[in-house]
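**Q** structure here, sequence nowhere to be found:
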């Protein structure tokens, strides 16, 4: 009994020790839990844990995944997550437009029930190797990210139904897709995929959508695609296929609804087998070289809603029987060689858009077109159409855009053309319309552009037209309009271009015109305007071009507030009755380039302040000016600028009457004596010159037989330039020759490029005849006048030496500034100014030159900077004029440009396109932001573009931006950096135009705006 009691007493003691130890252990664990709380809730499902793991592997700067709460029991309420209603398993994820970045979150592939994944419109930037683990996926959308590398490792996704990898940076051939036998939707558009379309794609029996638009695919369109009998959408546009016919085998695709083959280098006629495509709703064969007629069987396509055949070589008449195409809403066969008339039955269809411009159509416009109930867009310009517009045009249809320019229409403008109140653009230029502008147009508040130039219209402009609130462009040039410019014009607050020249407008210019804050151009020359120029015009802060020449304006120029007019580049007030003094304030116009005050009654002296201007044209002739000519203009270059001012005195022969007929005969005798003495001295000097400077005489002889050609008024001779070339003045060397700085005897400084016979050649698009860089620069620069394009003063071709004389830019090239000792001078505002200036120069080349000019060697070393840090585009030695009508690109036989600036598609295709210049300019923007060169050993085999992309991904913006720039401009710098990244997009289709680039740069900088007006129809 004692023993048992003893044993019983021992057991509670051991239990007590264990209990104390357990409590201490639990307390220790609890303490650790407080110090380091668990990352995930113990109650969260396994799918939720996988999602949190995926979240931890990517960057979420906008906190888009803030709802992914670890404390939740399931992820079913999280943003973008869809679960099975019964099992709570994750079956779909949609995180599109979430600003996510980083590598593909491989943890998502561990979700066992995941069937749909949408990560489009983010910055996912890895290869596709991790995606191959997602074997349960049926729907995968990774479009609009930054995926790189080839398409591989996808063969494991055998159950995949929907695959969208569009708008990324995928490269290499299309392969590893044959195993995806369940695939129904495949979109690889907007990448850099190359090679031929593989025959293996024809082995995807269930494929319904195949989209390969905007890649670098070559070869031809394979006939085997005709075996994809389930196909509903075939989109192969904008690739680099070889010239060839459309495969007739595509006619076997009886289920096809969309056929998109624009810009595929197609040739020959449209195959007759396409008549079997009776289910087509959209047909786009535009921008090819298709020939022949539009087939008659087109009329059997009763389901088609849009047909786009523009920019081909189609001929013949439009097919009869189009009234059967009862679903047709858009028909565009513009820029072809179609003939004949417009069928009445075409106008009876439910068309919304009819575009037949730039053909050879003739005859009358069918009256039935006015009965089309859905017509919103009618473009028939540049044909041979004749007659009147239907009187009820616009009465029954929601017309939005009408352009029948460059035809032979006559009669009145239909009164009900804006009856539905939706008309935005009315373009009737270069016809023979007569009568007055209908009063009803004054009530058309939707109008934005009215172009009535070169017609026979007359009468007064309705009061309501002057005050249309949304009007941007009012072009009434070259008609017979009369009456006054209404004071109601103040209501047209959006007006940017007011063009009234060559009419019969009378009365004074209303002071209310000074309220048009957006006015860029005001041209009212060759009218009968009278009175004073209103002082309120100094408030026009956006005004660039003012032309009031050939009127009866009088009074003085009241430019007391002239500081407002800081953007005026062209000012023409000639042939009026203006008097008083020439305002000295004109000298403060910072960008004035053209000044014409001739044929007025200005008096007094010419203000010295005009010397502050950099004028390409100055005309003060035929006034009553007196005194001395400012020294800058007192030379032969400006001689004709001052004729007809008897009171002006100058040493220039013929400008002033230095001697009168009643001078003393003694003075005449003295003059003759001086003349004879000068002749003797001249003869002696010539002999001495011949004996002492034989070498210079030889140079003179050679240059006298050469061809000197001037492009501007010069105040120096070519011989003087040639004599001053010596090695001590060399400021640059290149493959084509040397560049000299030459200081002339009159103090002017010019830059001279001396090109030798062996200078690099410019190869034409056929690889045949060649133009050297000299001819290319003369051809391009000889006709250009723009403040951001370097001026070519003159040129000389002497056979052995070819000289190009340019204006001198004291600060050299942008490349030298960024990488040289003067980099500290380039603060951020100066860099912004340089970016905008260079962009405006390129925009002028691309959009305002006819034909457009592609520079092909845009780089920082070809952007020159003057003493005020204004930038100008230079070096047009490999520039190319896009001369093929209707073609946006031309192929070259060799690559032109500089390493680090060449667009990726140019290296593959050799196609000349404005997009190549835009890519190169994007590199220049990245140079301005980073301060780094385009090529550096730090980048390895990559260039600046890929280095910036990589640095942004891993380090952020601060690591990219030049550390010498002021941090206060960080937001502005980031926006300009974004513009540079858009310009350097690997997909040329997504790059903005230079006109858009200029607009974006202006929006983020305070650089003064210069607007150019496109006079085209569009």
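**A** Sure thing, it's come through. Small disclaimer: the values here were computed from a predicted structure and weren't measured.

**Q** from now on I want contacts and neighbour counts done on CA atoms only, so please keep to that.
**A** Will do.

**Q** strands of the stretch 401-550 of the chain, start to end?
**A** Ranges of strands within the stretch 401-550 of the chain are 401-403, 408-411, 425-427, 432-435, 449-451, 456-460, 473-475, 480-482, 497-499, 506-507, 521-523, 528-531, 545-547, based on DSSP state E, counting those that start in this stretch.

**Q** swap in the stretch 101-250 of the chain?
**A** 101-102, 116-118, 123-124, 139-141, 148-149, 162-164, 169-172, 185-187, 192-195, 209-211, 216-217, 233-235, 244-245.

**Q** what packs against the fourth one?
**A** It stands for strand 139-141. strand 116-118, strand 162-164 (3 or more CA pairs under 8 Å, 6 or more residues apart in numbering; DSSP states H and E).

**Q** out of these, which is closest to residue 151?
**A** strand 162-164 (11.9 Å; CA to CA).

**Q** name the residues of that closest one that come out as buried.
**A** By 16 or more other CA atoms under 10 Å, the buried positions in strand 162-164 come out as 162, 163, 164.

**Q** ok, stretch 574-592 next?
**A** Quick answer for stretch 574-592 (16+ other CA under 10 Å): 574-583, 585-592.

**Q** distance from the chain centre to it, please.
**A** 35 Å (CA atoms, centre = their mean, to the nearest Å).

**Q** as CSV, the strands of the stretch 101-250 of the chain with distance to residue 406 would be great.
**A** Listed next are the strands of the stretch 101-250 of the chain as CSV, based on distance: least, CA to CA, whole Å:
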stretch, distance to residue 406
strand 101-102, 52
strand 116-118, 50
strand 123-124, 48
strand 139-141, 48
strand 148-149, 49
strand 162-164, 45
strand 169-172, 44
strand 185-187, 42
strand 192-195, 41
strand 209-211, 38
strand 216-217, 38
strand 233-235, 35
strand 244-245, 34
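
**Q** and of the ones you listed, who's closest to residue 201?
**A** Nearest of those (CA to CA): strand 209-211, 9.3 Å.

**Q** please list the outside residues in contact with the closest one.
**A** 184, 185, 186, 187, 188, 189, 231, 232, 233, 234, 235, 236 (CA atoms under 8 Å, 6 or more residues apart in numbering).

**Q** okay, now the one to match up with it:
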């Protein structure tokens, strides 16, 4: 049926004039009521627009001129309005004096119409945070008085029109977070009036910074963050003498920093982080007297830090992850405004200035991973504002300054891996706001002071590898927030205080290699969150408490080399332990049956009175048992085995024979995608129920062991009901495997042409008229979902989970960025990530995958939702349009699974899914209640960074989700910390606790 044409503006005005009692309302009021007719106003913000009156000047959001007659400004921002913009502009542009228009933060949709140029008096236009799409009209530049244009947070695409160079009065141009393509046009350099240019976070085609931007001599702010910029920073930017803020971070810029940057005499902030810049910092930067923040982190810069730079009144100096060498200039101590000093991961040497902090309101200091030496300056907290002091992995020596004991503002103290000596100042133990206290791997001595009872906020106490002595103070039991207590390799003595059972949040207790004595506390079962208990190499005695068997999350238990006696409690069989060691004690009695396994072979040696079915235990008794068996028993056993073998051979022979007869091999067609060492008959003869290893929505999966000994996985798809011709649709190769099954076609089309280490390999496809088989490489460890959420989930430690995340991310990145055309998986979930023998990850199951169209703008609207509950992106669920951002959301859910070990949908969440549960729990209870308690707490910082990536991927707005290539980079940035900790701190077959610097990720939730 033909739809009637939309009403004209004249007819609408007539409508209002006839039906509304406010017949005296002026023409502008009628125009605005026409605007309201096209808007959805669920919250009633525009209800005042229906009130009678002569003019609309008293209506909500409306401002009139001095004469109170004509509308000059319309501010409808954050009114929760919805409606198409092209229907509004014909009426808005008829307001003759309208100069200010803001529809920001609503749900205004459709496109930006060309007739917006008829609003000739408009000087301020704000359409940010809406749902606008399409390209920008070139006619925008015809607005002669427009000074402010903000289109941030929409879905505009295409290119920035060259016509924008014609703007006559524009001062602010902000198009952040859109979908603009092509390169940044040089014509923007012609807008001589421009004061702020913000093009950040757009997927521009990789290209250089236009040198023409150097012509914008009035420019004060230049933000080009994450704009795919390549090449060198042009010298012409040094001409921007009024520039106060320069942000070129998160790009692909290379080459040296131009010396012309020293001409930016007004600059306050320069951000260049996460590029590939090389060479030295220009010495002329020291002349920038107004500079407060310089962040050149995550580049390949070399050479010393210019002395002049440290004389500036910097508020933040971030130069980490570079290759700076040399000493830290003494002049840095003279900076009166310095409150943040982060220089970690460089090669800086020498001593810190003796007066550092004396005249500066220092709050954050991180000089970790350098080669600093000498004593820690005693003046660091003289201004009383120091919050974080991070100095790990240096060569600092001497005592810890007494003055730090008075620094009540301190929250994090990390002095590990140095050469500090003497006693820790007594007041320092009891600082009330410190939650991380780390002095591991030093030469510190003396007792743990009783004042530690006042450290009410303490969460991590790391004292390992020092020479601390004396007993553990009873006051430690008052630290209700303590999660990790690590004091191994010291000289602590005496019993464990009974008060320690009050530590209900304790996840890790490591006191190995000390001189502790006495019995374990009787109420040890209160440690319900305990994941690791290591008391090895002490002089503890008495019985092993049976209450340990109630610590259900415990997976590491080492009580070796002590003097424990009595029997091993049978309740310990309730635990799911990855590590168990009771060796070299005085245990006796029978070994619980579940511990009589090869994996525990060395866990009980050195206990002469302990008997069981493990080699080396109670040998004489075992020998007597063996002698009780006569030769008749052996003969009966052998006879039974022979009968069983003959019976099984006959059974399978007949079954395979019947199976072969039922299959007409001549009807099978085979298409291979790799060189094969097997024939289809080897596959067909093994497709029986005994070899089924899984059943899904698309069919059964069989494990088939070939004659070569190699295993493959065979998916046999369920028979469909479609009767289409084989020639319909798009297929891999006409006449072979081009079968009428959507899932089969998609899988073959996709996997048949992919070659990547993190995508499951499709060997071949076999098909008849009624049966379709897909033959893959066999993944011995099954799917990530099955392994993670089963009782074997404890086997996946954090390094393994992290490697799985990176592998899967690289596989998806290959699909999105390296395939031509790109491929969208559409069903990313933990069950579709398979694990090989080394727990390496492969992305699998491409039955619903789709390719992006040739324009690169995404996939056509689907008729049904593909995907799994809990993984589906919100916009996909209600628009049925899918692109790469949908996969990124699903992968973000997988990251949250790896961090939390929770299902994407769980009855415990109520109406929420995993994403909402994580966000709410983080907000209300903190990160410790989100992370899987089974994970080793020494990886907490890396886990928090991966959690942060997962939250970025699951942003409700697709535009805010990083690309898969960016996700891979974010995950790889965690890699250096993780690899260094694994290589350096694995000792004696287990991971030794260690906390490494986390400041490389500003904003880390740890």
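**A** On my side now, so go ahead. This is a predicted model, so every value here is computed, not measured.

**Q** one step back: buried subset of the contacts of strand 209-211 of structure 1, written for ChimeraX?
**A** Here is the ChimeraX command that selects the buried residues among the contacts of strand 209-211 of structure 1 (16+ other CA under 10 Å):
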select :184,185,186,187,188,189,231,232,233,234,235,236
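
**Q** thinking again about what came up before, for the helices and strands packed on strand 139-141 of structure 1, give me a markdown table that also has distance to residue 843 of structure 1.
**A** Listed next are these as a markdown table, based on distance: least, CA to CA, whole Å:
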| stretch | distance to residue 843 of structure 1 |
| --- | --- |
| strand 116-118 | 38 |
| strand 162-164 | 35 |
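
**Q** quick check: which of the ones you listed is nearest to residue 86 of structure 1?
**A** strand 116-118 (17.9 Å).

**Q** residue range for the closest one in structure 2?
**A** Under TM-score structural alignment, strand 116-118 of structure 1 corresponds to residues 73-75 of structure 2.

**Q** to residue 940 of structure 1, which of the helices and strands packed on strand 139-141 of structure 1 lies closest?
**A** strand 162-164 (31.8 Å).

**Q** residue range for the closest one in structure 2?
**A** Residues 124-126 of structure 2 are where strand 162-164 of structure 1 lands, counting by TM-score structural alignment.

**Q** now stretch 461-481 of structure 1
**A** Aligned by TM-score structural alignment, stretch 461-481 of structure 1 falls on residues 424-444 of structure 2.

**Q** likewise stretch 313-325 of structure 1?
**A** Alignment of stretch 313-325 of structure 1 against structure 2: residues 276-288, by TM-score structural alignment.

**Q** give the buried residues for that stretch.
**A** Within stretch 276-288 of structure 2, the residues scored as buried using 16+ other CA under 10 Å are 276, 277, 278, 280, 281, 282, 285, 286, 287, 288.

**Q** right, and the pair among those residues with maximum separation?
**A** 276 and 287 (24.6 Å).

**Q** and the equivalent of residue 533 of structure 2 over in structure 1, how many residues sit next to it?
**A** Alignment note (TM-score structural alignment): residue 533 of structure 2 maps to residue 571 of structure 1. For residue 571 of structure 1, the tally of surrounding residues (other CA atoms under 10 Å) stands at 18.

**Q** is residue 571 of structure 1 in contact with residue 598, as I believe?
**A** No: here residue 571 of structure 1 lies out of contact with residue 598, judged by CA atoms under 8 Å, at a distance of 11.4 Å.

**Q** max-length helix in structure 2?
**A** Longest helix of structure 2, by residue count under DSSP state H: helix 631-662.

**Q** report the buried residues of that one.
**A** Buried-residue list, helix 631-662 of structure 2, by 16+ other CA under 10 Å: residue 656.

**Q** next SSE after that helix?
**A** Once the chain leaves helix 631-662 of structure 2, the next helix or strand it forms, by DSSP states H and E, is strand 669-672.

**Q** matching residues in structure 1 for that following strand?
**A** Strand 669-672 of structure 2 maps onto no residues of structure 1, going by TM-score structural alignment.

**Q** can you give me how far the helix or strand that that strand is followed by is from the chain middle?
**A** Next helix or strand after strand 669-672 of structure 2 toward the C-terminus (DSSP H and E): helix 680-684. Computed by CA atoms, centre = their mean, the separation of helix 680-684 of structure 2 from the middle of its chain amounts to 43 Å.

**Q** could you say what helices and strands helix 680-684 of structure 2 packs with?
**A** Right, helix 680-684 of structure 2 is packed against no helix or strand by 3+ CA pairs under 8 Å, 6+ apart.

**Q** any buried residues in the following helix or strand past that helix, and which?
**A** Sequence order places strand 692-695 as the next helix or strand after helix 680-684 of structure 2, per DSSP H and E. Using 16+ other CA under 10 Å as the test for burial, strand 692-695 of structure 2 gives residue 692.

**Q** now for strand 692-695 of structure 2, which elements pack on it?
**A** By 3+ CA pairs under 8 Å, 6+ apart, strand 692-695 of structure 2 packs against strand 699-705.

**Q** whichever helix or strand comes after the strand it packs on to strand 699-705, inter-axis angle?
**A** Counting by DSSP H and E, the next helix or strand C-terminal to strand 699-705 of structure 2 is strand 711-717. If you take axes from the mean of the first three to the mean of the last three CA atoms, to 10 degrees, strand 711-717 of structure 2 sits at 160 degrees to strand 699-705.

**Q** need the residues that contact strand 711-717 of structure 2.
**A** Contacts for strand 711-717 of structure 2 (CA under 8 Å, 6+ apart): 683, 698-706, 744, 771-779.

**Q** immediately after that strand, which helix or strand?
**A** Assignment by DSSP H and E places the next element after strand 711-717 of structure 2 at helix 742-751.

**Q** between the helices and strands packed on strand 139-141 of structure 1, which gets nearest to residue 628 of structure 1?
**A** Short answer: strand 162-164, nearest of those by CA to CA, at 75.0 Å.

**Q** mean distance between the closest one and structure 2 after superposition?
**A** Here strand 162-164 of structure 1, set against structure 2 after superposition, deviates by a mean of 1.8 Å using mean CA distance after the TM-score superposition for structure 1.

**Q** what sits up against that strand?
**A** Against strand 162-164 of structure 1 from outside (CA under 8 Å, 6+ apart): 138, 139, 140, 141, 142, 143, 183, 184, 185, 186, 187, 188.

**Q** ok so, going back, quick one: closest of the helices and strands packed on strand 139-141 of structure 1 to residue 243 of structure 1.
**A** Of all these, the one in closest proximity to residue 243 of structure 1, counting by CA to CA, is strand 162-164 (28.6 Å).

**Q** any idea how far the residue lying closest to residue 561 of structure 1 once chain neighbours are set aside is from residue 568 of structure 1?
**A** Of all residues beyond its chain neighbours, the one nearest residue 561 of structure 1 is residue 538 (5.9 Å), with distances taken as CA to CA, 6 or more residues apart in numbering. Per CA to CA, to the nearest Å, residue 538 of structure 1 is found 11 Å from residue 568 of structure 1.
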